[in-house]
Every structure is written in C-alpha cells, then in structure tokens.
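K.L.:
This is a predicted model, with the sequence first.
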Amino acid sequence: MDPVLAALPFPNIDPVLFSIGPLAVHWYGLAYVVGILLGWRYARILAGTNRLWFDGRPAMRVSDIDDFLIWGAVGIVLGGRLGYIFFYDFAAFMHNPLRMFEIWKGGMSFHGGLLGTIIAMIFFARKRGISVWSLFDVIAASAPIGLFLGRIANFVNGELWGRVSDVPWAVIFPTGGPEPRHPSQLYEALLEGPLLFFALYLLIFRFGKLQRPRYIGGAFLLGYGACRILVEFFREPDAHIGYLLGGWLTMGMVLSIPMLLIGLVAMAYAKPPTQPAPVGDSGSSH
C-alpha cells in the first residue's frame, strides 16, 4: 500500500481557541497558562506534605510556592523565548527584532525556559532564605505537567513535526510537505509528560527521594535529557540548522547531553540535609 494513502490526516484543529474582537486566545498560550497553574497546584501539595521531607519538616512553606508562581512564569516565558532566539532563530531575529514578541506563533525553547526558571529559583530562594536545591526538586517534579500540554499544543499548531516515515500512525502535516511524518510532538508529550511525571512521583512518594535535596531535580534532568535525545532521532531538525557533525547530531541533542551529565552528578551527590529544614505551613499565603 502506498504509505501516503496509509497515513493519518492531520486533524487540522484551529490554533486559535476563540477570538473576542482583536483578542485571540491560542491553544499554545492556553497550554502554558494551564500547565503553570497545574504545576503550581502540584508543587503546593509537595511543599505541604510533611511526611515527604527529611525529619517531617518541609524545606519551604506552601506560601513560598504561591509567591514563586509569578517568578516561575516570567522565567519560563522569558527564558523560553530568549532561548529559542539564541539557540535556533538568531539570524531571523537580527533581521526582524520584533519576532521576539510573537509568542503566539510558537518558538519557545525548553532549554531556554529551564535556564530562565533556574535563574528565577536561585534569586527567589536566596531572597526567602530557603534551600535552592529543594526548590529545584519541587519545581522539577511539577514541570512534566507543562511539558505535556506544551507538546500537545505543538501538535495542534502543526509545528516541530518528525521525519518522513511509513509507520501506520504517520501524519501528513499541512506545513510538512506531502510525505507522512512521525508525530514526534506526541512522542515527546508522552515521554516528557506522563512517563517522566510518574517516574518522579514514584521516587518521591514511594522511595522518599524528596528527603535528599537535588535528587529529584537531577532525576528530572536525566529523564528529560534521555527522552529528548531519543525523540530527536524521529524529529525533523530545524531547516535553518539541520544536522551537526556528520549528519546525525541535532541541536536538541547538543543541548540535552549536558542535562544527562548534570543530572547524574546531582543524583550521585544527593544526601539528606545536615540539619532539619524549617517547618512549612499547610497552605497560607502572604
């Protein structure tokens, strides 16, 4: 059978959820908002569950998570956009600097968003006098929720599609030419979302790894890096970058390899704190 005939048609979902006059609400933007809010709710649960922490004393208050919400959102959006520009789209940005503000068209880098969030966490933790590593752990455990929704939004936008393929579930994307392609956005959604989330969930609730600062953060870096490198074998690299070093290495792999190494080191050196952290509250905010 002709692989083109066997391919799945693209669902052709309108990237715009609804419009009110000149204001258009995109699925992509909604994914970021919902992902951040759900991640915040889960982080509150982790911070407020005493039994998960060393000596039953949380490293932060639930109110700290509430107050970090805006810091984290700014770090994700600003870091993600700047990361995309500098890692993937710098030449086009120099030609038209206003591209930086066209977030509704996509163009966000996870690695840039990660760096932006890390910077936000460092400043916030120092300001509040809480453990930077423990804040890393809580936010890292919550991150797969947003990653899942973001990758689904990539699929809805018909962007970041995969390489040409004849698998039965290959999809013909409107902007990907006539050939059927791997729906690599959905591969990433499943690997970086539910799979990574539940792996971290088990480490926290079954094996008590939140009691060892930097372990969960390291596991997240290791897990994401491995999932991203795997998916890069099915994902079409950006046309203006292409393949690196002999035609198999991609920019996504280059940016993910350090995550593997850092994650392994963080997990290897994770150990219980030398003294109990301050007792957290159960849900107040200020």
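P.N.:
Perfect, I can see it now. Numbers count the residues shown, from 1 in each chain.
K.L.:
from here on, contacts and neighbour counts on C-alpha atoms
P.N.:
Noted.
K.L.:
helix or strand for residue 272, which one?
P.N.:
Of the helices and strands defined by DSSP states H and E, none includes residue 272.
K.L.:
let's bring in a second one:
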Amino acid sequence: MTVLAIPFPDIDPSAFVIPGLGLPIRWYALAYIAGLVLGWKVVAGLMARPKLWSGYPPMAPKLAEDLLTWMVAGVVLGGRLGFVLFYEPGYYLSHPLEIPMVWQGGMSFHGGFLGVVVAGLWFCRRHRLRALSVADAIALAVPFGLLFGRIANFIKPELWGRPTDAPWGVVFPVDAAQVCNGIAGQVDGFCARHPSQLYEAGLEGLVLAVILWALMAAGALRRPGLLTGVFLMGYGLSRAFVELFRQPDAQFQGPHNPLGYALQFGDWGLTMGQILSIPMVLVGLYFALRAARGAQP
C-alpha cells in the first residue's frame, strides 16, 4: 500500500566546515553547545533578578559559569555511563576500552540527568547553596537544550519512529534499503515513520518550556522545588508517551519481543525509556506536592 508521506529533507549533518582545517562542525555538536550556553545565560539572568525569589537568589550570577562547567561534566559522563549501564552493559563489559569513545555515539538522557544531579549537588554543597532553588533555575533552562538536541536527532537522523501510514510520516534515508514487509506505512515499498524526534522536541522542549516559564512568571521560584517537580513530571510523562511512537531499542528486540520491551508481560510491556521515566514522575510529584504545601528546603 502506498500512502502519503514526507521525504526526509536534504539537510547536511554538518553545519559548516572550519576553513583551512577541513574539520566539519555537526549540528549535533552545535545543539549541545547552544543548549549549554543558553542554559548558562538563563541561570545567570535569573540570579540577577532578586524579586523572583523568596528572600534572595540562591547564588551570585558569576557562579553560573562555574556551575556550567560541572553541568557539562555531568551531562557527558552521566550520559555515556547511563547508556553503557542501561542499554548495553553486556557489550561494554566485553569491550571496556570502548566506554570512553563517546564519538562513536551512545548517550542516555536519563544517565545525563543523573550526572547533572550528582554534579549539581556537589556544586551546591561546595558553595553552600540552596540546592532546590538552584535546581529550579536549571529546570527553566533544560527544555531549551532538549529542544535543540531533539531537532539535531532529526537532522542526523537517529532515534526515528515506528512505521506509520499517517500523512506526516517521514521516509528517512536510513530506510532506503529496508522493506516494511507488510507493515502499515509503506511508500513505494519503503517505510514511512513517525518523526518521533520532533514529537519529543515539541513536548519535552517547547511545551515544557512554556509551562515552566508561565509558572515562573506566576511566582513559582518562591516555592523551592516546584519547578523541579514539574520538570521531572513533564519530561517523564512526555518521554513515556513518545516511546509509543519511537522505534524500539534494537538491544531489546527479538523474535518474541518485536516492540523492544525491556520489561515484558505477555503481549504488553515497558520500554527502557518508560521504565527510567517512572521514577522521574514519582520524584517530581513528591517535590511538586512538597512545594505546594509550602515546605522549605
């Protein structure tokens, strides 16, 4: 069956090449840089506005640059170790020398998130800062990085969705030699897929940013932990929902598990992304309720 679909746009994965060196700078790298730099500016700007906070900002604006350094370390180390431990522990146990090879691909958002938590707590303890208030400022910045990152996933392309016959399905170039074998969503024999990267960019990035900044404008920074809780719930629910449309993780697929469930109960199960999102939602709910009741850190 042939259906309406959108051909993948002809986008060069390299944004530009450094003259004289021939070194390509990829959109993926620019997304990381833009997200981190914008996050630094957002946090520094929030710290320079005392009226947003209850009492006074949790740290001086100049400390935001030091915080950025630890956030970068947390994202990279946590993201890589998370991928190794959550998705392919057996492979990397047999090939430990490949663990540091981040340029080969393989990063986990949930691992990066845990890395940021550890780095942030260490930073706050070192400088004797109110951790929940600092976390609220970071929560306002993270959706922008997620927006840029998911768009970069689309451009690369990677993390595409499952086959679909929806008119907005995209025929990714990686599918050029893959026949759908009777699956709904064929275009001249090739797979049209959900652009799940853009679903995530919209939900985890744009929608979550609007919600968080609207709450901030309503005075949420005066309730430490509220924005952190809303972020955790918002990301966890968004990720769990988009997993329904995202191509299953190849590491977990098999003849009796075509949907790539990491935890399977007969014909039903949970993907690894959903499993890792559940504790985020629960912890986020705790922080949001705690803040709503006016509990102080």
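P.N.:
Now that the structure is in, tell me what you want to look at. In this text the structure is predicted, and so the values were computed from the model without any measurement.
K.L.:
In structure 2, what residue spans correspond to helices?
P.N.:
Under the criterion DSSP state H, helices of structure 2 are mapped to 27-47, 63-86, 89-94, 109-127, 131-155, 196-200, 208-217, 226-242, 272-292.
K.L.:
And the ones you listed: which comes nearest residue 54 of structure 2?
P.N.:
Counting by Cα to Cα, residue 54 of structure 2 lies closest to helix 131-155 out of the helices of structure 2; the figure is 9.7 Å.
K.L.:
quick one: that closest one to structure 1 mean distance?
P.N.:
Compared with structure 1 after fitting, helix 131-155 of structure 2 deviates on average by 0.7 Å (mean Cα distance after the TM-score superposition for structure 1).
K.L.:
For that helix, name the packing helices and strands.
P.N.:
Helix 131-155 of structure 2 sits against helix 27-47, helix 109-127, helix 196-200, helix 208-217, helix 226-242, with contacts defined as 3 or more Cα pairs under 8 Å, 6 or more residues apart in numbering; DSSP states H and E.
K.L.:
Mean per-residue distance, the last one versus structure 1.
P.N.:
In the superposition against structure 1, helix 226-242 of structure 2 averages 0.6 Å from its aligned positions (mean Cα distance after the TM-score superposition for structure 1).
K.L.:
So what touches that helix?
P.N.:
The contact list for helix 226-242 of structure 2 (Cα atoms under 8 Å, 6 or more residues apart in numbering) reads 132, 135-136, 139-140, 196, 199-200, 203-204, 208, 212, 215-216, 220-221, 273-274, 277-278, 280-292.
K.L.:
Recalculate using a threshold of 6 Å.
P.N.:
Residues lying outside helix 226-242 of structure 2 but in contact with it, judged by Cα atoms under 6 Å, 6 or more residues apart in numbering, are 136, 139, 203-204, 274, 277, 280-281, 284-285, 287-288, 291.
K.L.:
Out of the residues you listed, which two sit at the greatest distance?
P.N.:
Within the contacts of helix 226-242 of structure 2, two members stand farthest from each other by Cα to Cα: 274 and 291, at 25.5 Å.
K.L.:
quick one on the thing from earlier: tabulate the helices of structure 2 (JSON lines), appending distance to residue 9 of structure 2 and mean neighbour count.
P.N.:
Below are the helices of structure 2 laid out as JSON lines (distance: least, Cα to Cα, whole Å; neighbours: other Cα atoms under 10 Å):
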{"stretch": "helix 27-47", "distance to residue 9 of structure 2": "15", "mean neighbour count": "19"}
{"stretch": "helix 63-86", "distance to residue 9 of structure 2": "29", "mean neighbour count": "19"}
{"stretch": "helix 89-94", "distance to residue 9 of structure 2": "34", "mean neighbour count": "13"}
{"stretch": "helix 109-127", "distance to residue 9 of structure 2": "26", "mean neighbour count": "18"}
{"stretch": "helix 131-155", "distance to residue 9 of structure 2": "9", "mean neighbour count": "23"}
{"stretch": "helix 196-200", "distance to residue 9 of structure 2": "13", "mean neighbour count": "23"}
{"stretch": "helix 208-217", "distance to residue 9 of structure 2": "26", "mean neighbour count": "17"}
{"stretch": "helix 226-242", "distance to residue 9 of structure 2": "22", "mean neighbour count": "24"}
{"stretch": "helix 272-292", "distance to residue 9 of structure 2": "27", "mean neighbour count": "19"}
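K.L.:
Out of the ones you listed, the one nearest residue 2 of structure 2 is which?
P.N.:
Nearest of those (Cα to Cα): helix 196-200, 20.9 Å.
K.L.:
what does that closest one correspond to over in structure 1?
P.N.:
Under TM-score structural alignment, helix 196-200 of structure 2 corresponds to residues 184-188 of structure 1.
K.L.:
quick revisit: let me have the helices of structure 2 in CSV, extended by distance to residue 8 of structure 2.
P.N.:
Shown next, in CSV, are these (distance: least, Cα to Cα, whole Å):
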stretch, distance to residue 8 of structure 2
helix 27-47, 16
helix 63-86, 27
helix 89-94, 32
helix 109-127, 25
helix 131-155, 9
helix 196-200, 13
helix 208-217, 26
helix 226-242, 20
helix 272-292, 25
